[in-house]
Structures are given as structure tokens and as C-alpha cells.
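Novice: The following block contains a protein sequence and its predicted model.
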Amino acid sequence: MTQENAESGLLAIIEDDAAFARTLIRSFERRGYSTIHARSHDELTDLLRQYQPDFAVVDLKLESSSGLSCVEALRDSDETMKIVVLTGYASIATAVEAIKLGANYYLAKPSNTDDIEAAFSRKEGDANIELDGRQSSLKTLEWEHIHQTLIENDFNISQTARRLGMHRRTLARKLEKRQIR
């Protein structure tokens, strides 16, 4: 899935949803990017042996691993690469970890190609961003804690349930209600 003569640079798309990955690939190739695609951390590692991407879009929750490990691998391969993390359920915990690991920006789905490309070009934070005066609900705080514990346990449900002191099935039900993508 590589296009040779792109002017915009090489873009790595790390996404396990095949349909969404195809959509991103087509959209970015129309904009002049060359693309490579990986569905997991292992596939990304193999690609990084052959290619040096200028940009990367990383899905936070991959089927076989955390996208955060991919962010770390991408940053280790090139300190100047522009990395955007894309997720269906944004949380403070994952946003903080993504930035600490080297992501330049963090976007919640649904985001389109314009949003992602704009994030690539952002160099500084925005001190004028609108602050939401609403306090977090108890459910949101619980979800943040669950999600942070999931990250700490590399998305292992059984281990996370043990650390949270809850039954595995209870945790699975909570996760079904709020999909991580």
C-alpha cells in the first residue's frame, strides 16, 4: 500500500480495523502521502526495519496490543516524526500517557483526515482553548480509573479485574458498555 512519488511524506497508519484503515489510506494518498499500514505492534516493528515514516496515525486500542507501545516504538525510531493518537474513547489517562510516550497530538474519534492533518501541523499548545467548567461525574471518574488500570496491565482484562478487586465478568460488562477504540 505504498505510493512512491508522494510530496507530503510517508505516513504510517497503525489500525486494526481493516475498513477504517482502508478509508484513511485512500484519503491520505489522495492528499499526496505515501502510506504503510500495520495492524499490530509486531507488524509496525517489521515495517520500521524497512521504512522511516514522517507521520503516523495510531489507534489507541489494537486487537493484540496497546497503541501506546506503538507510539513508543515510533518515537524511538525517529524523534522528529509527527505522531497522532486516534481513539474512540478518549480519556485523560491515555492522553497523558500518549503525550509522555511521544505523541504530538491526541484525537477522539470520529475525526476526519482534515483533523488529523491539522494535528500534524500543530507545533504548540493552545492556551486559549475553551475550558469546560463541568466537574467529572462519578461514572467518568470510575471509567478513568478502570482505563488507567487497563493501560498499566497492557489491556489484560483478568489482571486488571484482580487489581481493581472486581470479578472479571463485571469488568467485561463495564467494558462492553464503553468500548475502547
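Specialist: Structure's in. What do you need?
Novice: all contacts plus neighbour counts: C-alpha atoms, from now on.
Specialist: Will do.
Novice: what about the helices in the protein?
Specialist: Ranges of helices in the chain, per DSSP state H, are 18-30, 41-50, 67-77, 92-101, 113-121, 138-152, 157-164, 168-177.
Novice: Is it possible to get CSV of those helices that adds distance to residue 60 and mean neighbour count?
Specialist: Formatted as CSV, the helices of the chain follow (distance: least, C-alpha to C-alpha, whole Å; neighbours: other C-alpha atoms under 10 Å):
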stretch, distance to residue 60, mean neighbour count
helix 18-30, 13, 15
helix 41-50, 11, 14
helix 67-77, 4, 22
helix 92-101, 8, 17
helix 113-121, 14, 14
helix 138-152, 10, 16
helix 157-164, 16, 17
helix 168-177, 15, 13
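Novice: To residue 127, which of the ones you listed lies closest?
Specialist: If you check each of these against residue 127 by C-alpha to C-alpha, helix 113-121 wins as the nearest, at 15.7 Å.
Novice: Could you tell me the angle between that closest one and helix 18-30?
Specialist: On the basis of axes from the mean of the first three to the mean of the last three C-alpha atoms, to 10 degrees, helix 113-121 is oriented at 70 degrees to helix 18-30.
Novice: okay, pairing it with this:
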Amino acid sequence: MQDTPQRLLIIDDDEMLCHVLDRAMTRRGYQVIVAHDAEEALALAHRHQPQLATLDLKLEHDSGLKLLPDLLDVVPDCRVVVLTGYSSIATAVEAIKLGAVNYLCKPADADEVLAAFDRQQGDPEIEVAEQPPSINRIAWEHIQKVLQEHDGNISATARALGMHRRTLQRKLQKRPVRR
């Protein structure tokens, strides 16, 4: 590793995940800084100019996708990996378009995160699914796409989908369905 440790900004509202990832990355020689919301993340990015960042897609009161361009405005050379427990094709595509170098589904361990920072190219050998996604997974993906189109606004998304807002909220509280 280098003489000066690389600075890693962890942005996640899950304090336990932050603690575990902080310890694992510190043991690997990184200087770790932790933020739990967008405002704190931007302030720490200004102050510390991290080379690397992990960004939770769904912060408690903020969207990681909305924060990503602002973070890269503050630290243009920062390599950002988006982590999420709410993965969808739509959010993965948007994260990459907005400047993330990779997108990982939680749970991801420290080695997977470090590998995601280092991957420069796509993998043409990645396995293609044997079966098409389930109808429930397609519905989940569609909801995520429409939610993204409405900047995370639950009421506008519910209107666009023709469903009651509370029904949409219940669906969003569940983990994404398996493929």
C-alpha cells in the first residue's frame, strides 16, 4: 500500500454496517470517514477529499442517487461504489450514468467492496440467467424505475402507477423479490 493511506468515505444510515465496514477497511490500511446523511457526507467530502467512497442508495431521508452528482462535484476524482439492499436494474444503470464506478447488492464484505473499486472493465464472461425474471421481480423493477423517474416522490409514483400511496409504501418496505 502507499505511504499515505487512501481516504475512504462511507455514506450509510445503517450504523452497524458503517461500524463493521469501518473496522474492516481500517485494518486494511485505509483512513475511514463515516457519514450518515447527505449533508454530513458533503461536508466531510469537502474537508477530507476522499479518494474512495461507498454510498448507500437509500439513505434514511436522502437518495444516494441524488447525492452522487453533488459528491462528485466536490471530489471529482473520487471512485464511488453504490451499495444497496434495494437493487434494481433502473437504479444500477442510473448510478453508473451518474458516475459510480460500480454497484453492489448488500450484504457485501470488505473484499467485495475493494474489488468493486478496482474493477475497470465489464466482464463478458458473467453468467446469463437461465430463466427470465419472475413476474414479481419485473413488477419490483418497474416500481423502482417509476420511483426513480419521480425523484423518489412516493405520492407521485403511486399516482403514476395507479395505486394507493400506502400500498406502494408497503411494497417498498419489503426486500426486492428474488429473480
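Specialist: Received the coordinates, thanks. Fair warning: this is a prediction, and the values are worked out from it, not measured in the lab.
Novice: After superposition, what is the TM-score?
Specialist: Remark: TM-score between the superposed chains equals 0.90 [TM-score structural alignment, normalised by the length of the second structure]; 176 aligned residues with a C-alpha RMSD of 1.9 Å.
Novice: For residue 107 of the first structure, find the nearest of the helices of the first structure.
Specialist: Nearest of the helices of the first structure (C-alpha to C-alpha): helix 113-121, 7.7 Å.
Novice: CSV for the helices of the first structure, including distance to residue 107 of the first structure?
Specialist: Shown next, in CSV, are those (distance: least, C-alpha to C-alpha, whole Å):
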stretch, distance to residue 107 of the first structure
helix 18-30, 14
helix 41-50, 20
helix 67-77, 13
helix 92-101, 9
helix 113-121, 8
helix 138-152, 17
helix 157-164, 24
helix 168-177, 20
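Novice: Quick one, which of those gets closest to residue 11 of the first structure.
Specialist: helix 18-30 (8.2 Å).
Novice: Just tell me which of the helices of the first structure ends up closest to residue 56 of the first structure.
Specialist: Between the helices of the first structure, helix 67-77 lies closest to residue 56 of the first structure; by C-alpha to C-alpha that is 7.9 Å.
Novice: and that closest one, how far from the second structure on average?
Specialist: Its aligned residues in the second structure lie a mean 1.8 Å from helix 67-77 of the first structure after superposition (mean C-alpha distance after the TM-score superposition for the first structure).
Novice: could you check the angle helix 138-152 makes with that helix?
Specialist: 50 degrees.
Novice: So which residues make contact with helix 67-77 of the first structure?
Specialist: Residues from elsewhere that reach helix 67-77 of the first structure, judged by C-alpha atoms under 8 Å, 6 or more residues apart in numbering: 14, 41, 44-45, 48, 52, 56, 58-61, 81, 83, 85, 97-98, 101-103.
Novice: so how far is it off the chain centroid?
Specialist: Here helix 67-77 of the first structure is found 10 Å from its chain centre; the criterion is C-alpha atoms, centre = their mean, to the nearest Å.
Novice: do stretch 89-107 of the first structure as well
Specialist: 8 Å.
Novice: what's the span of that stretch, first residue to last?
Specialist: End-to-end distance of stretch 89-107 of the first structure (C-alpha to C-alpha, to the nearest Å): 10 Å.
Novice: And for stretch 113-129 of the first structure?
Specialist: 21 Å.
Novice: For it, grab the matching residue range in the second structure.
Specialist: Counting by TM-score structural alignment, stretch 113-129 of the first structure pairs with residues 110-126 of the second structure.
Novice: do stretch 77-91 of the first structure as well
Specialist: Counting by TM-score structural alignment, stretch 77-91 of the first structure sits on residues 74-88 of the second structure.
Novice: What's the end-to-end length of the matching stretch?
Specialist: Stretch 74-88 of the second structure: ends 27 Å apart by C-alpha to C-alpha.
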